[in-house]
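All I have is the shape, not the residue letters:
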């Protein structure tokens, strides 16, 4: 009986830690890369569940045909250093990290990337911008 109770307490502790580890619970939208093509810019989002699981997804509407493409994947438990996200639909792999207010495009080690693809129209003269985005509710 003591063993079963100990295992139960351990499970509760793990679930509690996963819940408190993430900076928020719920769904947030973001836009790190500026879009320029006629296929439409994907609208990305992340959804942090109460158990600490993080889902990333996107919805993209082709501006020419009106065709909608979407995908959502479970990227695992929240990791503040870096999370690997692989979208099979577009064969796209992203490395991301996020806090309560922002999300960052990183390399495999969690270093925040800089790229001209991340510049807004007003920043294009600078040539290289930090790849980040506010998280919108």
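Ah, there it is. This one's a predicted model, so the numbers in the text were calculated from it and none came from an experiment.

Please count neighbours and contacts with C-alpha atoms only from this point.
Fine.

Tell me the first helix or strand C-terminal of the helix or strand residue 20 falls within.
Per DSSP states H and E, residue 20 falls inside helix 2-21. For helix 2-21, the following helix or strand on the C-terminal side (DSSP H and E) is strand 26-30.

Which parts of that following strand count as buried, going by neighbours?
Of the residues in strand 26-30, 27-30 count as buried by neighbour count, 16 or more other Cα atoms under 10 Å.

Now that we have these, can you turn them into TSV and tack on distance to residue 78?
Below are the buried residues of strand 26-30 laid out as TSV (distance: Cα to Cα, whole Å):
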residue	distance to residue 78
27	14
28	14
29	17
30	17
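
second one coming, line it up with the first:
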């Protein structure tokens, strides 16, 4: 009886964990790392599907030649803890978590990062800028 009860609890926990409700569906753009004019900073986006699949992508335009580079990857099912994003073209890997309004750059454990690279030109204290971005539609 104990084994059946434990298996039942494990199944319920697995189902509830694996079916985390997505905060929204559709495509949203974001800009965690502040770019500077002329650098060709990639424009990042994510696309959350109704089935919970999360796609991350970017579009980057070379300022000198006008050549466009883009990539989109499937990061798996939505999870509120942390998601790994791994782009192959530029061998770029980062970790994020997001909710309905913002996306956060994190470490592997989900701790939100702080960096001077995340500061806007207007911010004075360049040491303590939280790596986050509002979503744009």
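Received the coordinates, thanks. Just so you know, these numbers come straight off a predicted model, no measurement behind them.

before we move on, back to that, quick one: residues in contact with the helix holding residue 20 of the first structure.
Helix 2-21 of the first structure is contacted from outside by 50-52, 77-78, using Cα atoms under 8 Å, 6 or more residues apart in numbering.

Looking at the residues you listed, which is nearest residue 36 of the first structure?
residue 78 (31.1 Å; Cα to Cα).

So that closest one sits against residue 56, correct?
No. Judged on Cα atoms under 8 Å, residue 78 of the first structure makes no contact with residue 56 at a distance of 11.4 Å.

for residue 48 of the second structure, what are its contacts?
22, 24-27, 54-55, 78.

how about CSV for the contacts of helix 2-21 of the first structure, with neighbour count, distance to residue 41 of the first structure and secondary structure added?
Formatted as CSV, these follow (neighbours: other Cα atoms under 10 Å; distance: Cα to Cα, whole Å; DSSP: H, G, I helix; E, B strand; the rest coil):
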residue, neighbour count, distance to residue 41 of the first structure, secondary structure
50, 16, 29, coil
51, 18, 30, coil
52, 23, 28, coil
77, 18, 27, strand
78, 22, 26, coil
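
Export the residues you listed to CSV and append columns for distance to residue 86 of the first structure.
Shown next, in CSV, are these (distance: Cα to Cα, whole Å):
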residue, distance to residue 86 of the first structure
50, 22
51, 21
52, 19
77, 15
78, 15
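
what separates the equivalent of residue 61 of the second structure over in the first structure from residue 71 of the first structure, distance-wise?
Aligned counterpart of residue 61 of the second structure in the first structure: residue 61 (TM-score structural alignment). Using Cα to Cα, to the nearest Å, residue 61 of the first structure is found at 12 Å from residue 71 of the first structure.

burial of residue 107 of the first structure, as a residue count?
The criterion is other Cα atoms under 10 Å. On that basis, residue 107 of the first structure has 16 neighbouring residues.

Not counting residues beside it along the chain, what's closest to it?
What sits nearest to residue 107 of the first structure in space, not counting adjacent residues and going by Cα to Cα, 6 or more residues apart in numbering, is residue 95, at 5.8 Å.
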